[in-house]
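Novice: missing the sequence, but the structure's below:
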């Protein structure tokens, strides 16, 4: 749909967002002639898209108003989406199962394994001391991956470079001092060199909708694959 096309069947869209991840789509839908209301939970993100779309302070007050409700994240949004579907609302979003796939790294890995997909060797930890002891006994290059809500703090993901694991040990010690209360669970994954590819498609509850998106994320802050990891600095993508 081009920028000048207006819908002949306007709907009312309610967006429920934790971190203002989907403001651009909400703005596009508004430009197409639909009505849009937008809720943002995270206080530090509440000013994102100010002046572009109408904000609301409590999404629950606008459920009856909405024709379509969109939940753009995990961390409990799948349960919200399910509850709204059970009440007869049209919802675009996840489910408790898809939330767990994203939020619980070990569960997601084991689900992949269950369906015949090769996974990288990993260990789950709830104690930094235990992880430090593990690396000392099994030196090597590891990736530190926080689980749960801490996954959103992309700067905490650390990719080890040293074969003896000393850089990973240093970071684990630092996290133990400064981040232990914020990272109750994390994963050490054996580092594997190669090109990371993501494959995704929308799912309508019964089958996947084509085309399929294939993308290559660039996460490092600086050119040359240098610097800390970010959410994404850029992405190259193709469509089936």
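Specialist: Happy to help now that I have it. In this text, all values refer to a predicted model and were calculated from it rather than measured experimentally.

Novice: Could you use CA atoms for every contact and neighbour count after this?
Specialist: OK.

Novice: Helices of this structure, residue ranges please.
Specialist: Counting by DSSP state H, the chain has helices at residues 23-31, 77-86, 96-103, 105-114, 128-137, 166-178.

Novice: Show me what counts as buried in stretch 117-128.
Specialist: The neighbour-count check on stretch 117-128 (16 or more other C-alpha atoms under 10 Å) flags 124, 125, 128 as buried.

Novice: okay but the last one is in contact with residue 170, surely?
Specialist: So that's residue 128. No. In this structure, residue 128 is not within contact of residue 170 by C-alpha atoms under 8 Å, at 11.3 Å.

Novice: this is the other structure I want to compare:
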């Protein structure tokens, strides 16, 4: 098989590593990929943008690609799956219409209300004046969640109990041209209480296979302080959520989404990522995403036992029910992932990031074919003109470690982190506590 993987982050490094292990794979092309992926067997980098849909279709045809796997959300919202399927090319990822579960918070909220999927109460506004008036009547001391309707690279949601922060966020999202988040519509939601966890499912339009649960850390600083980021790390919880909650999520969330999307004429194929708030034995959906998370991919994929490729291909073809003994399973271990970020990240206040610094790390930490319990996945890193790897983005790399229990996995992850360094690097020290 020839596979084309779209994306360049730590998520895609983990996906490329897992897929390259398949005996079915002859060549795994990554577009654009990153310099960490080139150490993997069978992997070849291609230049181009993940949102250049005509290029992706042309490349897939020219190379005789058997399966396209989409990493990030942007190409999905641009309709890359639609364009590929029109040419008869298998693609693991939802259509532009189905991708609205992530690309439009308004669509997603209305869908959840329509299909009675438990979620936070919300008000939706398409102009700043009405939203501001509603916020003035809101008891912000009880908490408020401000959500941009459109994609915002993980930075379009702010949760606060501070009125000044809430009002500034609303203004920035809807009126401030200098803000990196710009939206025409906004949601004001009640703040849910409990513990957050994300659930993942591989879907084929009718059926699904669970890919497990992960808890991530969005804010840049220890104790959930500072601005939101794309994710500073996370872990796979063991023996939580309860089996009752997991059954509820399977029946009331995943099955309901698949049924509802099919009824709406936009069957959902790909990864369905449900962000949940769990309070005791009650779970509510915070949001949906339509791809693997980053860092959740780096947490969960190392736990997958078996060949991932047949499952992805079967999902793309609508044939998960035919997998039989080829179905993937998850190891009975836990996984911890810690992100190392560049100085200045997430630079929400315009702070310039400290880039171009050499990264030192043991070469054997890069994932390969051997079975081991600790490794690094590269993201915002590239080879410099004179050879060494340097940091080139906000989230530079992440360390993943596995263990029978959370404490052991966490200890191994932080021990491994000591062997990796670059100027200005920072990370959270409370992942998994």
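Specialist: Received the coordinates, thanks. Computed from a predicted model, the values in this text were never measured in an experiment.

Novice: how much space between the residue lying closest to residue 94 of the second structure once chain neighbours are set aside and residue 262 of the second structure?
Specialist: Residue nearest to residue 94 of the second structure in three dimensions, not counting chain neighbours: residue 269, with 4.9 Å by C-alpha to C-alpha, 6 or more residues apart in numbering. According to C-alpha to C-alpha, to the nearest Å, residue 269 of the second structure and residue 262 of the second structure sit 10 Å apart.

Novice: what does residue 113 of the second structure give?
Specialist: Residue 113 of the second structure sits 16 Å away from residue 262 of the second structure, taking C-alpha to C-alpha as the criterion.

Novice: again, but for residue 245 of the second structure
Specialist: Distance of residue 245 of the second structure to residue 262 of the second structure, given as C-alpha to C-alpha: 24 Å.

Novice: Repeat that for residue 99 of the second structure.
Specialist: 13 Å.

Novice: Compare those two (neighbour count), which wins?
Specialist: Legend: neighbour count by other C-alpha atoms under 10 Å for residue 99 of the second structure and residue 262, higher for residue 99 (30 against 15).

Novice: Off-centre distance for stretch 180-198 of the second structure?
Specialist: 16 Å (C-alpha atoms, centre = their mean, to the nearest Å).

Novice: Check stretch 219-230 of the first structure too.
Specialist: 19 Å.

Novice: repeat for stretch 108-119 of the second structure
Specialist: In terms of C-alpha atoms, centre = their mean, the centre of stretch 108-119 of the second structure is found 21 Å from the chain centre.

Novice: corresponding residues in the first structure for it?
Specialist: In the comparison with the first structure, stretch 108-119 of the second structure aligns to the range 108-119 (TM-score structural alignment).

Novice: Skipping adjacent residues, who's closest to residue 56 of the first structure in space?
Specialist: residue 39 (5.2 Å).

Novice: which one in the second structure is aligned with that neighbour?
Specialist: Applying TM-score structural alignment, one finds that residue 39 of the first structure aligns to residue 31 in the second structure.

Novice: can you check residue 72 of the first structure too?
Specialist: Using TM-score structural alignment, residue 72 of the first structure sits opposite residue 71 in the second structure.

Novice: Wait, its match touches residue 11, no?
Specialist: Yes. Contact criterion C-alpha under 8 Å: residue 71 of the second structure and residue 11 qualify, at 7.2 Å.

Novice: Count the residues that sit near the closest residue to residue 84 of the first structure other than its chain neighbours.
Specialist: Of all residues not flanking residue 84 of the first structure in the chain, residue 91 sits nearest, at 7.1 Å (C-alpha to C-alpha, 6+ apart). By other C-alpha under 10 Å, 20 other residues sit near residue 91 of the first structure.

Novice: Residue 91 of the first structure: what's it in contact with?
Specialist: 68, 69, 70, 71, 81, 84, 85 (C-alpha atoms under 8 Å, 6 or more residues apart in numbering).

Novice: mind running it again at 10 Å?
Specialist: For residue 91 of the first structure, the contact set (C-alpha atoms under 10 Å, 6 or more residues apart in numbering) comprises 13-15, 67-71, 80-85.

Novice: For it, give its distance to residue 137 of the first structure.
Specialist: Between residue 91 of the first structure and residue 137 of the first structure the computed distance is 49 Å (C-alpha to C-alpha).

Novice: thought residue 225 of the first structure was touching residue 219?
Specialist: Yes. Counting by C-alpha atoms under 10 Å, residue 219 is a contact partner of residue 225 of the first structure at 7.9 Å.

Novice: Could you check which of the two is surrounded by more residues?
Specialist: Per other C-alpha under 10 Å, whichever of residue 225 of the first structure and residue 219 has more neighbours is residue 219, with 18 against 11.

Novice: Tell me who's in contact with the more buried one.
Specialist: Residue 219 of the first structure is in contact with 154, 225, 226, 227, 228, 229, 230, 231, 232, 233, 234, 235, counting by C-alpha under 10 Å, 6+ apart.

Novice: do residue 68 of the first structure as well
Specialist: Per C-alpha under 10 Å, 6+ apart, neighbours of residue 68 of the first structure: 11, 12, 13, 14, 15, 36, 89, 90, 91, 92.

Novice: Just the buried residues of those.
Specialist: Of the contacts of residue 68 of the first structure, these count as buried by 16+ other C-alpha under 10 Å: 11, 12, 13, 14, 15, 36, 89, 91, 92.

Novice: so stretch 341-361 of the second structure aligns onto which residues of the first structure?
Specialist: Per TM-score structural alignment, stretch 341-361 of the second structure has no counterpart in the first structure.

Novice: With stretch 286-300 of the second structure instead?
Specialist: On the first structure, no counterpart of stretch 286-300 of the second structure exists by TM-score structural alignment.

Novice: swap in stretch 259-267 of the second structure?
Specialist: Against the first structure, there is no aligned range for stretch 259-267 of the second structure (TM-score structural alignment).

Novice: thinking again about what came up before, out of the contacts of residue 91 of the first structure, which are buried?
Specialist: With burial judged by 16+ other C-alpha under 10 Å, the buried subset of the contacts of residue 91 of the first structure is 13, 14, 15, 68, 69, 70, 71, 80, 81, 82.

Novice: Switch the helices of the first structure over to CSV, and while doing so, append distance to residue 240 of the first structure to every line.
Specialist: Output for those, formatted as CSV (distance: least, C-alpha to C-alpha, whole Å):
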stretch, distance to residue 240 of the first structure
helix 23-31, 22
helix 77-86, 27
helix 96-103, 23
helix 105-114, 22
helix 128-137, 41
helix 166-178, 39
